[in-house]
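Enquirer: coordinates for the following, if possible.
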Amino acid sequence: MEHFVVSARKYRPQTFKDVVGQQAITNTLANAIKNNHLAQALLFTGPRGVGKTTCARILAKMINQKETPDPDEDFAFNIFELDAASNNGVDQIRELIDQVRIPPQVGSYKVYIIDEVHMLSQAAFNAFLKTLEEPPKHAIFILATTEKHKIIPTILSRCQIFDFKRITVTDTRNYLANIAQQEGVNAEDDALHIIAQKADGAMRDALSIYDRVVSFSGNDLTRKAVTENLNVLDYDTYMQVTDLILENNIPQLLVKFNDILSSGFDGHHFIAGLASHFRDLLVCKDQKTINLLEVGEQTKAKYFEQSQKTSHRFLMEAIDLANSCDLKYKTSHNQRLLVELCLMQLASIGFDFEKKKPEPKIIPASNFEKEAVSISSEKKEIVRENEHDTSSPSEEAELPENDIATETCAKEEEEDYYSEESPATTDKSMEVEENIEANSEENQRNPAPEPESESQPVTKSPTKQSLPEIKREKVSGLSLKSITKKKELAEKQRAMMPAEEVMDESFNEEEMVTEWKNYTEKLKKKGEKILASILESQTPVLKGKDIHLTFPNETMKLDLEREENKLMNYLNKKLRNTHISLKIKVDEATSRKYAFTPQEKYEKLKEANPLIDKLRATFDLDV
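Expert: The predicted model follows:
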């Protein structure tokens, strides 16, 4: 059995050209060596697995090769690596300082690579300061760390700092494809892309994952094998979920989420990936940002196809909902319900944006044509009267300046007065309202003809005939004269109203109760359920032509008195009798209910049957 060397060691770069994703740093170091412009203290900082230690070894090798023609010479005796995680005390630093004084036997420089330098203690840092600031000419220090903020400022100020960046998904995928070609492995582009995404910018992690997946699947590396081995949700799953969201298919969406959980995936990982998927779809919407999508060409085409089914507004709200669920996930007590609620909200976005408006109900103009013509002619007559109306100079002089400013207010109050129904016309208002629906069909079949000229007589509507044509005068809305004038107008209007029709047909209590119930049902249909319940709570009693009612409280009486006018008009019409009156009485004694104690209940029972006390004494019962 041959010894297996992991890919991270087997394919470790030997020159700066082999380093992936750090071209700016490698070019700087190569030019510094070439121009003899290299600092004696260097600090390499950045995430794990991006090539810090590799670049330090390549640098240590290259600075000694300038004077040696043999390219295979690695000058291992001139390179000293110190792991600061296990050698972080003052004694180890003192031993290092003693070694620095000795010049190299081969080559020009001795290179000291201190890995994880942030693990050194405060005393070790202080002991290392003087040597780092003024090292011997033959010594070069390369410090490497993943946490630069833990290094004291006095060390940072003595070093030339190089910040290593994360390796992009594209660079990682291309490097893995190169290794797979050398190893003879048939790897799908999407499979390598998933490995690169899982590595999160670290080449060492990517190579470790690659070794594991190749051991699982052999020489055929497929996307399905990678997703099964790494237990990751690929873009196909998120595309299926997005399609269900766009279809507003909430039941199937919840079933799909249950299948994902049954496969062993975490709900937090799922919702975070769904938010990233919506971000990728948003990136595909614009040609300027499509390069931000780090996927293969085939996958990019699928993303672009699905992005065309969505809108910017949908994606923005979807990202917001998914991100909010991601933030609340750790603090939620019912995490599954939180994700399911988020999915239901996502599937309901389409309904929120396209709210259905009710279709407008158009009433034919013929229903109101006669009334509109009569109102317009009536207004013309009032205007003509106002034009001929002239007030005496003495009356106009009596008006103060601020009364003129309130003239408009007075006119509006008078118009409101005319628009109100007088007590005399209330009797016929309900009859007119009932006849509107019966006549609407006939009006549609036989619309009223329009007047040919202004001279042609126009028939006024029945509701407007009762209104008197009274000459208006200009008065202030806030003056005493206005109040007096309104009273005079009211009296004139009452005098002009036609006399009420007197009806005196006989009826019995059964007919009265029947019409009472009919009116109650009418109130229920209108939605006035409280008033209907008041009418149903008591049965009216007929005494002569007076209807008597007894209520247990004053509130019910007041509520019925507000409706009394309409109720009596209805009963007068239905029973054909205008002499009916309503008598309402309040008797609070009928509503009193007492809560008796057990002893009081026993006393009441004993009064009704004295033998109960003998029964209690015989069997020694407690009350």
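
Enquirer: from here on, contacts and neighbour counts on C-alpha atoms
Expert: Fine.

Enquirer: Leu549 in helix, strand or coil?
Expert: strand (DSSP: H, G, I helix; E, B strand; the rest coil).

Enquirer: how many other residues sit next to it?
Expert: Counted with other Cα atoms under 10 Å, residues neighbouring Leu549 total 17.

Enquirer: what comes up buried for stretch 561-577?
Expert: Under the neighbour-count criterion of 16 or more other Cα atoms under 10 Å, stretch 561-577 has 566-572, 575-577 buried.

Enquirer: please provide the structure for the following sequence as well, for comparison with the first:
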Amino acid sequence: MDDTPSVEPAAEPADAPGLPGFVPAPRAAATAPYRVLARKYRPRSFEDLIGQEAMVRTLSNAFDTGRIPQAWMLTGVRGVGKTTTARILARGLNYELPDGSGGPTIHMPVLGVHCEAIMESRHVDVLEMDAASHTGIDDVRQIIDGIRYAPTSARYKVYIIDEVHMLSEKAFNAFLKTLEEPPPHAKFVFATTEIRKVPVTILSRCQRFDLRRIDPGVLVAHLDRICAAEGVAVEDEALALIARAAEGSARDALSLLDQAIAHGAGHVGVEAVRAMLGLADRARIIDMFEAVMRGDLAGALAELKWQYDSGADPAVILTDLASFTHLVTRLKLVPEAGKDPALTDAERRRGGDFAGRLSIRALSRAWQILTKGLSEVQAAPRPIAAAEMLLVRLVYAAELPTPDEALRQLRDGGLGGGAGQGGASAASGPGPQALARPRPMLAISSGGGGAAAAPIAVRAEAGAQPQGQTAVRLARFEDVVALAGEKRDIGIKMALERDVRLVHFEEGQIEFALADGASKSLAGDLARRLQEWTGRRWVVAVSSQEGAPTLHEMAQVRAEERLSDAASHALVKAVLARFPGATIVDVRDVRQEEPPAEHAPPSGEPGELSDADLAAGAGSGYTDDDF
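Expert: Predicted coordinates:
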């Protein structure tokens, strides 16, 4: 809160019209200067504080039981009420009625003898010092020299030191002895926004209170009461925008409200607040989010351009997009979050719809891309260009496999042919294009009918077919590898694929040579695992013979052969020529896969595709836009 001292007329009676709980001082004359809302409605008692119920409860119990410490340390972000709380504490410590009754309390229904002077920062026994401008040991020495004298008129001498973390090391050290054993008539209240910079020797001598950011719903209700007291017409969504921009600071919220009232000439509207703050349109942000998740790059870029042309900052637009992504994630995990009064109807309704349709994987990936790219946008010489490139990255993130999908693809490639071969399972969850239909797979037959015909699959993006079930009978070495995967022993499975050069295998006995760099204990580890898994003893021996290539090496050879065969196929050459820049990502044996009826290749002998056929998507069932 603003700590500038001010001399004001006496407060109006408690039953004066206005905001309940606040007693703003009346103007002495029609020409009196205007007082900003942050000062006019500054809390004057603990009942006026909002959002700090835990601290008020603790202080109330301490005063009621007489357990009042010699020093308090108040910490929190700007504008949550640290200096105001310090003044209210000083008022409560020195509360005295005109008849001489009263004592230390936080319940002050009427103004006492010292209350007005303390709240206006002009009481002789309540000293306020700004440590940002008084950082040296000489300033602290003045406090130490004056603390020995009793208060002039009040019950306690109260020293309020704001931004105490700015004091020098010598100044802190000079405080230690006095702070630990102050005179009985002295109390200290420290306030800081950087609690980590305060020495632990000071913190250990104080009772610490962390003032919370004020909840947006509480802040909206507070602003609404003030607007009613001021006779200002206001829209609920406009107050929600102000509360969101204030980020939990009551002073920032009141300053923005003051500015909004002036901007709208007495009426606080949504469009006026949005224009004043340079914010993006929340409804259009949601439209952009939907376009991104649907994979509609053109629509997302159009929304960004509209917002930018309307005056919104690109970094603010992307920050709002990230905030809505976070909101959808919260609604998916905690549906009760939709009851937050700070949310607009569109955010609550459409956010809940997205939460039901999108996966956590899609939302977390979008969040990571946005948060990492936001710093690039802020530092870029042309922020709008950087923002557009970030949206491109976000839309096409669905082309990339997640780390677990990439690992699964590497493992499957290491196993070579057979069950489990292929990329990551598409059933593991959608990417950011979760609202769009899946991209197609172009299937082209490679030759004549019969068993010799080996179809080729040219995939437009990473994907996979579900893995097969692991065989129970260990008739082959590959069955042992599959069993290790089924038992989720990834270390043994990877070692069998990459480090074992098989010499001899039969059920109950394995003999192999070790590849370079393999673990010497692999044979013993495998024997113990097989006994646990099968319930019988296995003979596992390391041979001096060279052995066959590892499964991983064989899989690499087969993969290179498949890519080479596919690249030399006439139809694949025609496809690659028709789509410049396309590459063969994966080649899969699809002889056992029945294509969907609507995407079935035309009957008859396959042959060269003409330009007209390729342009029409013949043999695939898709058009150019699908690729």
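
Enquirer: any idea what the TM-score comes out to?
Expert: Here the TM-score for the pair of chains, by TM-score structural alignment, normalised by the length of the first structure, is 0.55; 377 aligned residues with a Cα RMSD of 3.4 Å.

Enquirer: which one of the buried residues of stretch 561-577 of the first structure is nearest to Ser482 of the first structure?
Expert: Of all those, Ser482 of the first structure sits closest to Lys566, with 30.9 Å by Cα to Cα.

Enquirer: Val316 of the second structure - nearest residue in space that isn't next to it in sequence?
Expert: With Cα to Cα, 6 or more residues apart in numbering as the criterion, Val316 of the second structure has its nearest non-adjacent residue at 6.6 Å, and that residue is Leu279.

Enquirer: the first structure: which residue goes with Gly269 of the second structure?
Expert: Alignment note: Gly269 of the second structure maps to Thr222 in the first structure; criterion TM-score structural alignment.

Enquirer: who touches its match in this structure?
Expert: 187-188, 190-191 (Cα atoms under 8 Å, 6 or more residues apart in numbering).

Enquirer: among those residues, which are in helices?
Expert: 190-191 (DSSP state H).

Enquirer: what's the farthest-apart pair in the contacts of Thr222 of the first structure?
Expert: Taking Cα to Cα, no two of the contacts of Thr222 of the first structure sit farther apart than Ala187 and Asp190, at 8.5 Å.

Enquirer: where exactly do the strands run in the stretch 201-350 of the first structure?
Expert: 220-221 (DSSP state E, counting those that start in this stretch).

Enquirer: now the helices: where do they sit in it?
Expert: Here the stretch 201-350 of the first structure has its helices, by DSSP state H, counting those that start in this stretch, at 203-217, 223-230, 235-246, 250-262, 267-284, 297-307, 312-328, 335-347, 349-353.

Enquirer: aligned counterpart of Ala260 of the second structure in the first structure, please.
Expert: So, by TM-score structural alignment, Ala260 of the second structure is matched to Val213.

Enquirer: its match contacts Glu228, doesn't it?
Expert: No. Look at Val213 of the first structure against Glu228 with Cα atoms under 8 Å: they stay out of range, at 9.6 Å.

Enquirer: the more surrounded of these two?
Expert: The residue with more neighbours, out of Val213 of the first structure and Glu228, is Val213; 23 against 14, by other Cα under 10 Å.

Enquirer: ok, that one - contacts?
Expert: 221, 225-226, 229.

Enquirer: which of these are buried, as a PyMOL select command?
Expert: To isolate the buried members of these in PyMOL, using 16+ other Cα under 10 Å:
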select buried, resi 221+225+226
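
Enquirer: and the contacts of Val213 of the first structure as JSON lines, adding distance to Ile382 of the first structure?
Expert: Below are those laid out as JSON lines (distance: Cα to Cα, whole Å):
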{"residue": "Leu221", "distance to Ile382 of the first structure": "95"}
{"residue": "Ala225", "distance to Ile382 of the first structure": "92"}
{"residue": "Val226", "distance to Ile382 of the first structure": "90"}
{"residue": "Asn229", "distance to Ile382 of the first structure": "92"}
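
Enquirer: the residue nearest to Val316 of the second structure matches what in the first structure?
Expert: Aligned partner of Leu279 of the second structure by TM-score structural alignment: Val232.

Enquirer: ok so, going back, and the match of Ala260 of the second structure, how far from Ile194 of the first structure?
Expert: Using Cα to Cα, to the nearest Å, Val213 of the first structure is found at 11 Å from Ile194 of the first structure.

Enquirer: now do the shared contacts for the two.
Expert: In contact with both Val213 of the first structure and Ile194: Val226, using Cα under 8 Å, 6+ apart.
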